[in-house]
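Chemist: I'd like to go over a predicted model; first the sequence, then the structure.
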Amino acid sequence: MPAIVIDDLAKSYGELTAVDGVSLEVGEGEFFGILGPNGAGKTTLLEMVEGLRRPDRGNATVLGLPVWPRNADLLPRVGVQLQASAFFERLTAREQLRTFASLYSVPHTAADEWLERVGLLDKADTRVEDLSGGQGQRLSIACALVHDPEVVFLDEPTAALDPQARRNLWDLLSGLNDSGRTVVLTTHYMDEAEVLCDRVAIMDGGRVLQVDSPAALVRTLDAPARITVAPGAVAVEEARGMVGVDDAHESVDGVVLTTRSPGRVLALLAERDRLDGVRVQAGTLEDVFLDLTGRAYRA
């Protein structure tokens, strides 16, 4: 049985349609990503599935239970980390987390363990208003996970984190998913989705454009590979004349060859002993994202 079933969910604000008839299923134990540019409807969709916002149309179930009207039976089984979190003022990080734990009858020892797991043990006695943005984000995630939920919703969980903290959180989230929990997250980081997600849904304009695994989505895109060789290893004109090369141009890293036959081009470079500093970049989930949603700036 799917952990989450979304059937024709829709939500409008006046003339703005935020979510326009979305239907999805998320399997039990699946790590599912929702991707999209600003204003695509990701957060509104998540809030309806979490039972925080009433849909105009359609319905959703989590763990076989309807989410609206807000279902009290789901509260201890679901963890939610919102895009913007509000903490109890003047509490320390430890007090904040212990308060959340108490709401679910979770012992204080578990709350203290979560402080360590999100790297905040040294900030345990710091008031929440004195935490940095990234530290507050990590505390918010710990609050969402402290009661050991079966399904976890994370709305841009790494948005304010530095690269090291992001990677540490990836390990934490992968561990949660490996233990059988269902995780749904929204993110703007394509590398994050590629590393963590079993499947992703790409949204724009309130609708789902594509749903599949990151690897499968990349395979459907006829994106050329980019082969970069060290400066001086091959001239641009020579590269453009090679069989299989669609185009070539200079960059700060060397000469970049664009090709849909990377194996053939690499073989030719090897025959000419031109593999110095070679680097190959195939199509990525970011290429798929831009192909589906465009490159225009979203405010």
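Modeler: Received, thanks. In this text the structure is predicted, and so the values were computed from the model without any measurement.
Chemist: rest of the way, CA atoms for contacts and neighbours
Modeler: Fine.
Chemist: now Gly79: how far from Pro163?
Modeler: As defined by Cα to Cα, to the nearest Å, Gly79 lies at a distance of 24 Å from Pro163.
Chemist: also Arg98?
Modeler: With distances defined as Cα to Cα, the gap from Arg98 to Pro163 amounts to 28 Å.
Chemist: give the buried residues for the helix or strand hosting Ala18.
Modeler: When secondary structure is defined using DSSP states H and E, the element that contains Ala18 is strand 16-26. Burial within strand 16-26, assessed by neighbour count using 16 or more other Cα atoms under 10 Å, is assigned to Thr17, Ala18, Val19, Asp20, Gly21, Val22, Ser23, Val26.
Chemist: if you count contacts, what does the helix or strand harbouring Met203 end up packed against?
Modeler: With the criterion set as DSSP H and E, the secondary-structure element containing Met203 is strand 199-204. For strand 199-204, the contact count by 3 or more Cα pairs under 8 Å, 6 or more residues apart in numbering; DSSP states H and E identifies strand 31-35, strand 207-212 as packing neighbours.
Chemist: skipping adjacent residues, who's closest to Ala239 in space?
Modeler: Nearest-residue entry for Ala239: Ala248, 6.3 Å, with adjacent residues in sequence omitted and distances by Cα to Cα, 6 or more residues apart in numbering.
Chemist: let me see the contact set for that neighbour.
Modeler: When the contact criterion is Cα atoms under 8 Å, 6 or more residues apart in numbering, the partners of Ala248 are Val236, Glu237, Ala239, Arg240, Val255, Val256, Leu257, Thr258.
Chemist: out of those residues, who's nearest Val184?
Modeler: Ranked by distance to Val184 (Cα to Cα), the contacts of Ala248 are led by Thr258 at 35.4 Å.
Chemist: with respect to Val183, which of the helices and strands packed on strand 199-204 lies nearest?
Modeler: If you check each of the helices and strands packed on strand 199-204 against Val183 by Cα to Cα, strand 31-35 wins as the nearest, at 4.8 Å.
Chemist: helices or strands next to that closest one in the packing?
Modeler: When contacts are defined as 3+ Cα pairs under 8 Å, 6+ apart, strand 31-35 packs onto strand 182-186, strand 199-204.
Chemist: strands of the stretch 51-200 of the chain, residue ranges please.
Modeler: With strands called from DSSP state E, counting those that start in this stretch, the stretch 51-200 of the chain shows them at 57-62, 65-66, 78-81, 151-155, 182-186, 199-204.
Chemist: any chance of these in TSV with distance to Glu113 as columns?
Modeler: As requested, the strands of the stretch 51-200 of the chain are arranged in TSV below (distance: least, Cα to Cα, whole Å):
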stretch	distance to Glu113
strand 57-62	28
strand 65-66	30
strand 78-81	17
strand 151-155	18
strand 182-186	21
strand 199-204	30
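Chemist: circling back: neighbour count winner among Gly79 and Pro163?
Modeler: The residue with more neighbours, out of Gly79 and Pro163, is Gly79; 24 against 10, by other Cα atoms under 10 Å.
Chemist: adding another structure so you can compare the two:
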Amino acid sequence: MKIIVSGGTGAIGQTLIPALLQSGYEVHVIGRNEEKVRTIFSNTVQATTWNRLNTLNPDEFTAIINLAGEDITAHRWNTRVKKQLLSSRLKPTNQLIEWGITAKNKKPHLYNASAIGIYGLQKKQAQDNTLFTETSESIDFPKTSFASQLVSQWEEAAKKGFAMGMPVTLMRFGVVLKRGKGMLKKLQTPTQYGMGAVIGTGEQPLAWIDSTDLVHAILFLLAHPEITGPINLVAPECVSQKKFIKTLAQVLKKPIFLRLPAWSIRILLGQMGEELLLSGQTVTSQRLAEYQFKFKYPTLLAALTKEFGG
């Protein structure tokens, strides 16, 4: 089966695509730079630029996995950065849908990246009876959180595909754990040097998923195309920021004795720090559980031990 992956040169794509190939899928990576795709994946995938997407026949493809979008943590947020973060998600999504709906027969299934930020902001972990599931309404109403606005608009763009006859699955990612990438890349060095810190109160929730389980979950969704709509891709164990950094320090065999006060985060990072570091979401994946998906790394300790070879 043929699959299109956009945003395939990012951290998730570089982990996912080898697994897709190993599972027997033929992968076409859509991106801005064919050379970059070939450098990363050699001749194992087909590389196509966005301006050549229409040369491909959508009837030949079973699925589209859309991971395109600039890193939300790469730059301190301002008006220009926010516009670019939104544009880098909406433009590829719209283009993929416009292409996919031209299929004369069965339209390809759109698996669109999303994020748990859609649920709004929590300053501390919620109790079990107030966990966010796929049917939960956002607590950010009217929407004042940029992260929530960003994800909501991204999902609305993807839903247009559904209205035009495409099956659409909205993959709401938690924080993805992979050594040397993303959040772990930012935390590993300071923690290894004994400079890891509890941020603010440390009570803010952190819903995460190990990269291996994320890949397996996406493969699971591909094997079960009847699963459409939103699905939370998070591990069963949601933790506080304090527990996260203490568990990381435990795995790295380092102490934790520092605390970064909330005011310092607000001064350094502004709204981005407020939303991404001082807040979180207490999320569970009810739908994965209902479909009996099995996590290989359901606990944070197991995931971090795997990532750091403990």
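Modeler: Thanks, I have the structure now. Treat the numbers as computed from the prediction; the structure is a model and nothing was measured.
Chemist: care to give me the TM-score?
Modeler: Here the superposed chains carry a TM-score of 0.30, computed using TM-score structural alignment, normalised by the length of structure 1; 155 aligned residues with a Cα RMSD of 6.6 Å.
Chemist: re the thing from before, deepest-packed of the helices and strands packed on strand 199-204 of structure 1, please.
Modeler: Highest mean neighbour count among those (mean count of other Cα atoms under 10 Å): strand 31-35, with a mean of 25.
Chemist: tell me the helix or strand right after that one.
Modeler: helix 42-49.
Chemist: one step back: show me which of the contacts of Ala248 of structure 1 are buried.
Modeler: Applying a neighbour-count criterion of 16+ other Cα under 10 Å, the buried members of these are Val236, Ala239, Arg240, Val255, Val256, Leu257, Thr258.
Chemist: now, among those residues, which is nearest to Phe32 of structure 1?
Modeler: The closest of the buried ones among the contacts of Ala248 of structure 1 to Phe32 of structure 1 turns out to be Thr258 (Cα to Cα; 32.0 Å).
Chemist: in what helix or strand does that closest one lie?
Modeler: In this assignment (DSSP H and E), Thr258 of structure 1 forms part of strand 254-259.
Chemist: output the contacting helices and strands for that strand.
Modeler: Secondary structure elements in contact with strand 254-259 of structure 1, counted by 3+ Cα pairs under 8 Å, 6+ apart, are strand 225-229, helix 236-240, strand 245-251.
Chemist: in JSON lines, list those along with distance to Lys11 of structure 1.
Modeler: Supplementary listing: these in JSON lines, determined by distance: least, Cα to Cα, whole Å:
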{"stretch": "strand 225-229", "distance to Lys11 of structure 1": "40"}
{"stretch": "helix 236-240", "distance to Lys11 of structure 1": "51"}
{"stretch": "strand 245-251", "distance to Lys11 of structure 1": "45"}
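Chemist: buried deepest among those, which one?
Modeler: For those, average neighbour numbers computed from mean count of other Cα under 10 Å are highest in strand 225-229, which has a mean of 22.
Chemist: one step back: out of the helices and strands packed on strand 254-259 of structure 1, nearest to Glu271 of structure 1?
Modeler: When these are ranked by proximity to Glu271 of structure 1, the top entry is helix 236-240, at 13.4 Å, counting by Cα to Cα.
Chemist: and for the closest one, what's in contact with it?
Modeler: Residues external to helix 236-240 of structure 1 that are found in contact with it (Cα under 8 Å, 6+ apart): Val245, Asp246, Asp247, Ala248, His249, Glu250, Val255, Leu257.
Chemist: mind doing that once more with 7 Å?
Modeler: Asp247, Ala248, His249, Glu250, Val255, Leu257 (Cα atoms under 7 Å, 6 or more residues apart in numbering).
Chemist: re the thing from before, reformat the buried ones among the contacts of Ala248 of structure 1 as a markdown table; add distance to Glu271 of structure 1.
Modeler: Output for the buried ones among the contacts of Ala248 of structure 1, formatted as a markdown table (distance: Cα to Cα, whole Å):
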| residue | distance to Glu271 of structure 1 |
| --- | --- |
| Val236 | 17 |
| Ala239 | 13 |
| Arg240 | 16 |
| Val255 | 18 |
| Val256 | 18 |
| Leu257 | 16 |
| Thr258 | 19 |
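Chemist: that's a strand at Val5 of structure 2, yeah?
Modeler: Yes - looking at Val5 of structure 2 with DSSP: H, G, I helix; E, B strand; the rest coil, it is inside a strand.
Chemist: residues in contact with the closest residue to Asp247 of structure 1 other than its chain neighbours?
Modeler: Nearest non-adjacent residue to Asp247 of structure 1, counting by Cα to Cα, 6+ apart: Thr258, 5.2 Å away. Contacts for Thr258 of structure 1 (Cα under 7 Å, 6+ apart) come out as Pro224, Ala225, Arg226, Ile227, Val245, Asp246, Asp247, Ala248.
Chemist: any chance of CSV for the residues you listed, columns distance to Leu217 of structure 1?
Modeler: Listed next are these as CSV, based on distance: Cα to Cα, whole Å:
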residue, distance to Leu217 of structure 1
Pro224, 14
Ala225, 15
Arg226, 18
Ile227, 21
Val245, 24
Asp246, 23
Asp247, 24
Ala248, 26
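Chemist: out of the residues you listed, who's nearest Asp8 of structure 1?
Modeler: When the contacts of Thr258 of structure 1 are compared for distance to Asp8 of structure 1 (Cα to Cα), Pro224 wins out at 35.8 Å.
Chemist: could you pull out the strands for the stretch 201-310 of structure 2?
Modeler: Taking DSSP E, counting those that start in this stretch as the criterion, the stretch 201-310 of structure 2 contains strands spanning 205-206, 208-210, 229-233, 239-240, 258-260.
Chemist: turn the ones you listed into CSV, including distance to Arg287 of structure 2.
Modeler: Supplementary listing: the strands of the stretch 201-310 of structure 2 in CSV, determined by distance: least, Cα to Cα, whole Å:
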stretch, distance to Arg287 of structure 2
strand 205-206, 19
strand 208-210, 15
strand 229-233, 6
strand 239-240, 20
strand 258-260, 36
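Chemist: looking at these, which is closest to Ala19 of structure 2?
Modeler: Closest of the strands of the stretch 201-310 of structure 2 to Ala19 of structure 2 is strand 208-210, at 14.7 Å (criterion: Cα to Cα).
Chemist: follow-up on the earlier one: distance to Trp114 of structure 1 for the helices and strands packed on strand 199-204 of structure 1 - can I get that in CSV?
Modeler: Putting these into CSV (distance: least, Cα to Cα, whole Å) gives the following:
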stretch, distance to Trp114 of structure 1
strand 31-35, 21
strand 207-212, 32
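Chemist: what's the closest of these to Leu145 of structure 1?
Modeler: Ranking these by distance to Leu145 of structure 1, with Cα to Cα as the measure, places strand 31-35 first at 15.3 Å.
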